[in-house]
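Participant: Based on what follows, work out the 3D shape:
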Amino acid sequence: MDLFSPVTVKQSPVVTTPGKNLTGSPRIARDTVADIHNFIQKWNTYHIEGIKIVEAMVNLLPRDLKSSNDDLLDSSFNLYILVEKCSEVIEALELFHERIKALTNLMSEEEILFTTLHLGDMVKHARTIHEAYMKELANKRLVLEHISFVKSVSEAVFLKCLWKYQTDVNRDVRLALEILLVETGHRAIT
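Facilitator: From the prediction side, this is the model:
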C-alpha cells in the first residue's frame, strides 16, 4: 500500500521553451515581475542617496550659522527630489500590481502560469510589495516635512533612523519578491 503519492509539478513555460519567447499571459506576468524588481532596485538607489542627505542634514545641527542654513536648504531640496522619484516608483508598482491583477480577467485566479504559484497568489504578492513601499513613501515624506525643523538632536536622529531602516519593507516583502522572481524564472532556486 502506498502511503505517499508522488507530487507532480507542471513544468514552467520558461523551462519547457528555452531560447523561445514566451507569449500571452505568462509573458505579461514574467515581464511585470521583472519590472517590479527593476523599480525596487531604483527605489534602493534613491533610498541610499537619501541616507547620505539625511545624515548630512543631521550633522548640520546646531543651525546657528548662515552657511549651515544654506546647506540645509540645498539638502532639503535634494531630499525633495528623491522623495518625488520614490513617488514615481510607487506609481509604477501600483501599475504593475494592476497589470498582474488584470490577468485574472483573462483566466481564473486558481490558474498556475509557471510552476507552483496560482495567479491569485501572484496578485497577492504584488499587492504586498506595493503596499509596503507605499507605507515607506509615507515615512519618507514625513522625514522630508520635519527634518529641516527639528528642535533637538534626538528628533533628528529619530528621523534619520526612520529613513534609514525602512521597517515596512520587512522580510515578508523581500520574500514575496523572491517568490515572484523564482516562480517566473528570473532567479534560480538555490
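Participant: going forward, measure contacts and count neighbours with C-alpha atoms only.
Facilitator: Will do.
Participant: The residue positioned nearest the centre of the chain: which element?
Facilitator: Centroid-nearest residue in the chain, with CA atoms, centre = their mean: I40, separated by 4.1 Å. With elements taken from DSSP states H and E, the one containing I40 is helix 24-59.
Participant: Quick check: next helix or strand after that helix?
Facilitator: Note on helix 24-59: by DSSP H and E, the next helix or strand toward the C-terminus is helix 66-102.
Participant: starting at the chain centroid, how far to that next one?
Facilitator: Distance, stretch centre to chain centre, for helix 66-102: 13 Å (CA atoms, centre = their mean, to the nearest Å).
Participant: on contacts alone, who are the packing partners of it?
Facilitator: The criterion is 3 or more CA pairs under 8 Å, 6 or more residues apart in numbering; DSSP states H and E, and the helices and strands that helix 66-102 contacts are helix 24-59, helix 119-146.
Participant: Include distance to I179 when you put these into JSON lines, please.
Facilitator: As requested, those are arranged in JSON lines below (distance: least, CA to CA, whole Å):
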{"stretch": "helix 24-59", "distance to I179": "10"}
{"stretch": "helix 119-146", "distance to I179": "8"}
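Participant: one more, for comparison:
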Amino acid sequence: MSSQARSPSIPSENTAGNSPNSLFSPIQVCPTRSPQAGNLTGSARKVKDSAADWHNHVQSWNALSSKGMSIINKIANLKLETIFNSTSSADDEEDSVTRNTFSMPEELETWCKALDTVLEGMNKIVKKLEIVTAALKGVRDLEWHRCVGGAEPLFQTWPIEEFYNASEELLAMFNRELELKTTIVQNVAHVQNRETLMFYTSAWLHQPYIDKNADILIQSMVVETGFR
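Facilitator: Presented below is the predicted three-dimensional model:
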C-alpha cells in the first residue's frame, strides 16, 4: 500500500469556507483504503511484518519451552533417583538433614546450565516482542495523526488499534510467563521435596500465564494481514 497523505476537502464557491467571516475551517478527511494486496508499503507493510514476527517469535518460544521441558524432566528424574530415593528409609527429620548434605550429581550441574541457556533464549525472544509492540505503537500513532481516530481498516476489518492492543496483551502474557520460568530455573535444582518439584515441572509444561486467547490473537493477526 502506498501511504496516502491526508487530503483536505475543497469547499465549493458557495460554501462558508470562501467567506472571510467563515467560522469553520475545511476539515481533513481520511481517504478510504482499498483492500491491501501485492507488494505493500508504509503502515500496511510494517503491520504485516509485525504479524509475521509475532508468529515466528512464538514458534521459537514454543521450541525453547519444549526443550526446557525435556531438561526439567531430566533434572526431576535425576533428583528423584539419586537424592530423594537415597533417603527413603530414613525418618522425616533425618531425611531432611540427609537431603541437605547429599552431594549433587555432576549431571545436575550440566542440565542446569542447559536450562539457563534456554531461559536466556526466552529472554531474547521477549525483548524482540517488545520491539514489535513498540513498532506497532509507532504505526498506531502515525495513523492517528494521519486520520483522527485511526479507525480505517488497514487490511480487512481491523484498524491499527486492534493490532497494537493484541500485541500489548500478548506481550503482557509472555512477560509474566518469563517471570515464572525464571523462578523455576533459579529454584528447580534446590527443591527439597517431591511436591514442589512436581509443581515446577507442571508449571513449566502448562505455561499458565499464556492463556488460550494468545493463540486466537496471533492467528487473528495472521489471517487479518492475509498470510492465511
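Participant: Kindly tell me how buried the residue opposite N77 of the second structure in the first structure once aligned is, as a neighbour count.
Facilitator: For N77 of the second structure, the aligned residue in the first structure is N59 (criterion: TM-score structural alignment). Each residue near N59 of the first structure was counted by other CA atoms under 10 Å, and the total is 14.
Participant: What angle do helix 119-146 and the helix holding I40 of the first structure make with each other?
Facilitator: Taking axes from the mean of the first three to the mean of the last three CA atoms, to 10 degrees, one finds helix 24-59 of the first structure and helix 119-146 inclined to each other by 20 degrees.
Participant: what's the first-to-last distance across stretch 98-117 of the first structure?
Facilitator: Its start and end residues considered, stretch 98-117 of the first structure measures 18 Å (CA to CA, to the nearest Å).
Participant: Would you mark the buried spots in that stretch?
Facilitator: Of the residues in stretch 98-117 of the first structure, those with enough neighbours to count as buried (16 or more other CA atoms under 10 Å) are 99-101, 103-104, 109, 112-115, 117.
Participant: same question, stretch 47-55 of the first structure
Facilitator: Applying a neighbour-count criterion of 16+ other CA under 10 Å, the buried positions in stretch 47-55 of the first structure are 47, 50-51, 53-55.
Participant: Residues touching it, excluding its own?
Facilitator: In this structure, residues lying in contact with stretch 47-55 of the first structure by CA atoms under 8 Å, 6 or more residues apart in numbering are 75, 78-79, 82, 147, 160, 163-164.
Participant: Map N56 of the second structure onto the first structure.
Facilitator: Matched across to the first structure, N56 of the second structure falls on N38, judged by TM-score structural alignment.
Participant: Likewise for F199 of the second structure?
Facilitator: Using TM-score structural alignment as the criterion, F199 of the second structure maps onto F158 of the first structure.
Participant: Just to be sure, that match is in a helix?
Facilitator: Yes - the assignment for F158 of the first structure by DSSP: H, G, I helix; E, B strand; the rest coil puts it in a helix.
Participant: ok, back up a step: for the helix holding I40 of the first structure, what is the distance to the chain centroid?
Facilitator: When C-alpha coordinates are averaged (CA atoms, centre = their mean), helix 24-59 of the first structure and its chain have centres 6 Å apart.
Participant: what's the average distance of it to the second structure?
Facilitator: Averaged over the aligned pairs, helix 24-59 of the first structure sits 0.5 Å from the second structure after superposition, using mean CA distance after the TM-score superposition for the first structure.
Participant: still on that earlier bit, can you report how many residues neighbour the closest residue to the residue nearest to the centre of the first structure other than its chain neighbours?
Facilitator: Distances taken as CA to CA, 6 or more residues apart in numbering put V89 closest to I40 of the first structure, at 7.5 Å, once the chain neighbours are dropped. Here the number of neighbours of V89 of the first structure (other CA under 10 Å) works out to 24.
Participant: Please apply the same query to V222 of the second structure.
Facilitator: V222 of the second structure has 20 neighbouring residues, counting by other CA under 10 Å.
Participant: ok now do it, which residues does it touch?
Facilitator: Residues near V222 of the second structure by CA under 8 Å, 6+ apart: 51-52, 55, 228.
Participant: which residue in the first structure lines up with it?
Facilitator: In the first structure, V222 of the second structure lines up with L181, judged by TM-score structural alignment.
Participant: just checking, that match is part of a helix?
Facilitator: Yes - with the criterion set as three-state DSSP, the secondary structure at L181 of the first structure is a helix.
Participant: Many thanks, have a good one.
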